[in-house]
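Asks: Sequence plus the predicted model coming up.
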Amino acid sequence: MPKTRVIVNADDFGLTTGINQGIIESHLCGPVNSTTMMMNGHAVEEAVRLSQQHPDLHVGVHLVLSWGKPLASTSQSLTKEDGTFRFTSRFLKEEPPDPKDVYLEWKAQIEAFLATGLSLHHLDSHHHIHGWSAIDSIIVDLANEYQTTFRAAGNEKHRDLWLTNRFDERFYGEGVSFATLDSITPGSSVEVMVHPANMDALLPSVTSYVNQRLVEKDLLTRYTPPDWWT
């Protein structure tokens, strides 16, 4: 069977300490070989230290527009009165932002990442918002500007900038199982999205996806990939 380049990417690095711990454990004891950092998370400094301690773990930026507060001073149009982003996971039904403001905010998040001294592996986004047709040109502009790639969600016309030629998001919710991981089919390259975590005091307040993160961590740290993964 031909080898397949499989990137197992853990989202939300830097959001909480429990998420950081779950990702690192799933890297050391499981197939996670990549992660993307939320630069406005509660535990970014710890995530940076852990990245420096584990250089075999590729790290990119998990661009945010639907959680927490922005980093750029020019992002008032993207926020509510309390200063947090006005967008949610239901962004497709919400009023689109000005693409220029999104560009400046996401550029600020990337620059904050680069200021840590870490190498930028790729880009993706919280809730896959970079694939929203109202702003999907921004991820293309940023990938070109920073000479990197992005998650294959949307932008079919720019496959040359995709991280992999396939994106698998089935290991989520009801799909969290060994069977889902075993059902990944061979191909030239595929990214598998995961969300492992340990419980911490903040986790229930920052996400509705709580218990399944713990299940994901348990399964990932006990999973042995097939021989054709590379």
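Replies: Perfect, thanks for sending it. Numbers count the residues shown, from 1 in each chain.

Asks: from here on, contacts and neighbour counts on C-alpha atoms
Replies: Will do.

Asks: buried ones in the helix ranked longest in the chain?
Replies: If you go by DSSP state H, the chain has its longest helix at helix 99-114. By neighbour count, with 16 or more other CA atoms under 10 Å as the criterion, the buried positions of helix 99-114 are 101-110, 113.

Asks: Can you convert those into a markdown table and add a column each for distance to residue 64?
Replies: Compiled in a markdown table, these are given as follows (distance: CA to CA, whole Å):
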| residue | distance to residue 64 |
| --- | --- |
| 101 | 13 |
| 102 | 10 |
| 103 | 11 |
| 104 | 12 |
| 105 | 9 |
| 106 | 7 |
| 107 | 11 |
| 108 | 11 |
| 109 | 8 |
| 110 | 11 |
| 113 | 13 |
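
Asks: put this beside the first:
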Amino acid sequence: MRQLALTADDFGISARVNAAVMQAARDGMLTGTSWMAGAPAADDALTVAHELPQLAIGVHLTLVMGRAVLPPRLVPALVDAEGYFPRSPVRQGVRLAASRAGRDQLRVELRAQIERCLAAGHTPRHLDAHLDFQVHPAVFPIVAALAREYRIAAVRVPRDPLRPALVFDRRHAARKLAEAAIFAVLCRRAVAIARAHGLRIADRVYGHHQTGAVDERYLLEVVRNLPEGVSELYCHPGAAAGDDGELAAIVSPRVRAACDDAGIERRHYDG
């Protein structure tokens, strides 16, 4: 059995991204999307998502490069005076590792992000985080506990196979190698925690090493070499300022035909 979930991240970050996600779900192979609660177009995203009940909505928990949904006075260890998280994942990661108050405030903020999705009439199908920050050692136990509390079946653990990313695209090889080494350690721990909490995870997750460049060629490469089991591929339709290669890949008839020819089932990874 080969199963592939195609997920669009950053739903709600802009009207352009929202439109691209909806087009990818209507006309393409998108099975799910990850919604950012504090993003500028977040409310509009959840409103239009009601038009496509088959689209699996998850919460793209935001801890960096975004705005908190709670006021700064309630989460001062996480945000600046305007309510914005740091742009640097390293800075936020060190802060959370060193500060129990920060972790306590993080739990409250992430709970508020999930509650905002529920209040709009959507039951989250999965949790992940902006920049895959959910696998930070101080963060993942909180995410897993919240998933179990809210009966959210799945979490993303970005175990992205390195070889396909290097064979397909040798650009940024040094970055990909460094990321792979770091995330291998983080993901091993996250897998153990997810399983201990009874959460579903994909066997592998494509797109982390190829972020911003999930075009038709890459998607065809993944589909043609997809192993047995449950896989997720995440992408960012609507993020490009010019030609949107990621949206084009998701709606590509060639990619759909390749999936059909290979007998790949397209469905979300939460069940």
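Replies: Cool, the structure landed. Values in this document were obtained by computation on a predicted structure and should not be read as measured data.

Asks: tm score of chain vs chain?
Replies: Laid over one another, the chains give 0.85 as their TM-score (TM-score structural alignment, normalised by the length of structure 1), with 216 aligned residues with a CA RMSD of 2.1 Å.

Asks: quick one on the thing from earlier: mean distance, the longest helix of structure 1 to its aligned residues in structure 2?
Replies: The superposed helix 99-114 of structure 1 is, by mean CA distance after the TM-score superposition for structure 1, a mean 0.6 Å from where its aligned residues fall in structure 2.

Asks: In terms of secondary structure, what does the following helix or strand past that helix contact?
Replies: Scanning forward in sequence from helix 99-114 of structure 1 by DSSP states H and E, the next helix or strand is strand 123-125. Using 3 or more CA pairs under 8 Å, 6 or more residues apart in numbering; DSSP states H and E, the elements in contact with strand 123-125 of structure 1 are strand 58-63.

Asks: how about the strand it packs on, aligned to which bit of structure 2?
Replies: Mapped onto structure 2 using TM-score structural alignment, strand 58-63 of structure 1 covers residues 56-61.

Asks: before we move on, what about stretch 23-37 of structure 1?
Replies: Using TM-score structural alignment, stretch 23-37 of structure 1 pairs with 21-35 in structure 2.

Asks: Could you pull out the buried residues of that stretch?
Replies: Buried residues in stretch 21-35 of structure 2, counted by 16+ other CA under 10 Å: 21-26, 28-35.

Asks: After alignment, which residue of structure 2 pairs with residue 163 of structure 1?
Replies: Checking TM-score structural alignment: residue 163 of structure 1 goes with residue 201.

Asks: ok, that match to residue 98 of structure 2 distance?
Replies: The gap separating residue 201 of structure 2 from residue 98 of structure 2 is 28 Å, by CA to CA, to the nearest Å.

Asks: Going along the chain, name the helices of structure 2.
Replies: 15-27, 42-49, 89-98, 100-119, 140-149, 162-168, 173-196, 216-224, 245-250, 253-262.

Asks: Most tightly packed of those helices?
Replies: The highest average neighbour count among the helices of structure 2, using mean count of other CA atoms under 10 Å, belongs to helix 245-250 at a mean of 23.

Asks: That one vs structure 1, average distance?
Replies: Looks like 1.6 Å for helix 245-250 of structure 2 (mean CA distance after the TM-score superposition for structure 1).

Asks: Could you tell me where that helix falls in structure 1?
Replies: Going by TM-score structural alignment, helix 245-250 of structure 2 sits over residues 215-220 in structure 1.
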